[in-house]
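# No letters, just coordinates:
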């Protein structure tokens, strides 16, 4: 991300500078001991801005909309350990009918979260893409990376299988059998203050661990 010439790139832009109080901290790159130094850098304008897309979703049967997600929208079974029979479509084109524990549409930001644990690819924030990934599919299915002008539909195709919509790890609404959820790029974004480039954060916090 480009460095900011001033304190705030826009009077209407809200930037998030997050402090890592946990273990992974991929989105929260500032540690508690580094807060003062981070604030000094921000006051001097010595930081970058990473603008992250979100995904929006709605029920095609009721037209109900769900909260935007920074990481992923997940469609999962309402019953623990039960698989869902789903029909996956992109831009109205049928891709595959599949049995799986669930399906998600992740953003580049979310590509290093649940998507990665489910075998999906890492996508650098700033890439205009979304990732369709299934959870523990019964048959072979690789993640699909699509442009952000795509519309992804997940349809439940069994008459007695109910699902749930989960936005960023929070259960939001039930999905009735034989109904569909559509997912697309939201018009809203989230902006993070960044002090280190993406691949350095990736190496330090997540993937490319050095062998000691």
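Perfect, thanks for sending it. Small disclaimer: the values here were computed from a predicted structure and weren't measured. Numbering: from 1, shown residues only.
# CA only for contacts and neighbour counts going forward, please
Noted.
# List the contacts of the residue most central in space within the chain.
Central residue of the chain (Cα atoms, centre = their mean): residue 71, 2.2 Å from the mean position. Listed by Cα atoms under 8 Å, 6 or more residues apart in numbering, the contact set of residue 71 reads 54, 106-111, 113, 168.
# max-length strand in this protein?
Taking DSSP state E as the criterion, the chain has its longest strand at strand 180-194.
# Would you mark the buried spots in the helix or strand just after that one?
With elements assigned by DSSP states H and E, the helix or strand that comes after strand 180-194 is helix 198-205. Neighbour counts using 16 or more other Cα atoms under 10 Å place 201-202, 205 of helix 198-205 among the buried residues.
# repeat for stretch 4-17
For stretch 4-17, the neighbour count (16+ other Cα under 10 Å) marks 4, 15, 17 as buried.
# I figured the second one hits residue 194, correct?
Put plainly, it is residue 15. No: between residue 15 and residue 194 there is no contact under Cα atoms under 8 Å: 9.9 Å.
# Which neighbours do these two have in common?
The contact lists of residue 15 and residue 194 share residue 49, where a contact means Cα under 8 Å, 6+ apart.
# What segments of this structure are helices?
35-43, 114-117, 198-205 (DSSP state H).
# buried residues in the shortest one?
Of the residues in helix 114-117, 114-115 count as buried by neighbour count, 16+ other Cα under 10 Å.
# re earlier: present the buried residues of helix 198-205 as a markdown table; the columns should include distance to residue 83.
A markdown table is the format used below for the buried residues of helix 198-205 (distance: Cα to Cα, whole Å):
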| residue | distance to residue 83 |
| --- | --- |
| 201 | 35 |
| 202 | 32 |
| 205 | 32 |
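# Included below, for side-by-side comparison, is a second structure:
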């Protein structure tokens, strides 16, 4: 990266993020994402996910500064030393999940998920799922509110709230986590190799409808959802020294 990198500042609609955009762009210059050496995302974790999806075809890494709430994927906000922080930043590379969802109509919908792909009940009754891993039935019937497959980067998000494990970056595993499992009672899920291909079959879609979500993109009335890691897509995230994603994931387990 140059001593004076070309920066593309992107901001959420939040007032704090918009104010930061005006201040930083005036101070450091503003470039189009396609012409930038680095993208600086101003907002919260949701906006970071939006930015990564929107810029995934670009070579520039993304450095987030928190102008939202939790900010797990973000660095602290500061205006005075941005160029030094960008030059010193540590890089983490993550691969998203590719969801292929088949609806009751036969329509097939594909989407990428940086955090997780979730199966969620869409009616008053618990869902019934069959779980197939790499072509082999691993669970004939899971009765639950839902289930998800999470990446290491997303393991502290919905997965963690559902009592799934926190996964270190580079561990080469995915988390398969159940939400409010009724049968098998209290089944929490499994750890799978990153190369695993997971398929959820909805066993009673007419009576117990389900929806699927890839990050925040929802697909209604699904009958089958396949999930796999897509290593052809790489997201490069930058973090301040000593505050990288590995450190954050480790620290989260002791709080």
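Received, thanks. For clarity, every value in this text was computed on a predicted model and none was experimentally measured.
# picking that back up, same list (the contacts of residue 71 of the first structure) but as CSV, adding neighbour count and distance to residue 119 of the first structure.
Below are the contacts of residue 71 of the first structure laid out as CSV (neighbours: other Cα atoms under 10 Å; distance: Cα to Cα, whole Å):
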residue, neighbour count, distance to residue 119 of the first structure
54, 25, 21
106, 31, 12
107, 33, 14
108, 26, 14
109, 24, 15
110, 27, 13
111, 25, 10
113, 19, 10
168, 19, 18
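# Can you flag which of those belong to strands?
54, 106.
# can I get the contacts of residue 71 of the first structure in a markdown table with distance to residue 156 of the first structure?
Converted to a markdown table, the contacts of residue 71 of the first structure look like this (distance: Cα to Cα, whole Å):
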| residue | distance to residue 156 of the first structure |
| --- | --- |
| 54 | 24 |
| 106 | 19 |
| 107 | 22 |
| 108 | 26 |
| 109 | 27 |
| 110 | 24 |
| 111 | 24 |
| 113 | 25 |
| 168 | 21 |
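# Apart from its neighbours in sequence, what residue is nearest residue 122 of the first structure?
Distances taken as Cα to Cα, 6 or more residues apart in numbering put residue 111 closest to residue 122 of the first structure, at 5.1 Å, once the chain neighbours are dropped.
# just checking, the one you found touches residue 132?
No: taking contacts as Cα under 8 Å, residue 111 of the first structure lies outside contact range of residue 132: 10.1 Å.
# OK, contacts around the equivalent of residue 187 of the second structure over in the first structure?
Matched across to the first structure, residue 187 of the second structure falls on residue 141, judged by TM-score structural alignment. Going by Cα under 8 Å, 6+ apart, residue 141 of the first structure touches residue 134.
# With residue 5 of the first structure instead?
45-46.
# That one and residue 48 of the first structure: what is the separation?
Residue 5 of the first structure sits 10 Å away from residue 48 of the first structure, going by Cα to Cα, to the nearest Å.
# same question, residue 31 of the first structure
17 Å.
# do residue 40 of the first structure as well
14 Å.
# And the two? Which one has more around it.
Taking neighbours as other Cα atoms under 10 Å, residue 40 of the first structure and residue 48 compare with residue 48 leading, 19 against 11.
# Now check the second structure for the residue matching the more buried one.
Aligned partner of residue 48 of the first structure by TM-score structural alignment: residue 90.
# Touching, that match and residue 240? I think so.
Yes: in this structure residue 90 of the second structure lies within contact range of residue 240 using Cα under 8 Å: 6.2 Å.
# what number of residues lie near residue 36 of the first structure?
Neighbour number of residue 36 of the first structure under other Cα under 10 Å is 11.
# So what does it match up with in the second structure?
That one, residue 36 of the first structure, aligns with residue 80 by TM-score structural alignment.
# residues contacting residue 222 of the second structure?
101-104, 202, 205, 209-212.
# Can you select the buried ones from those in PyMOL?
A single PyMOL command is used to select the members of the contacts of residue 222 of the second structure judged buried by 16+ other Cα under 10 Å:
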select buried, resi 101+102+103+202+205+209+210+211+212
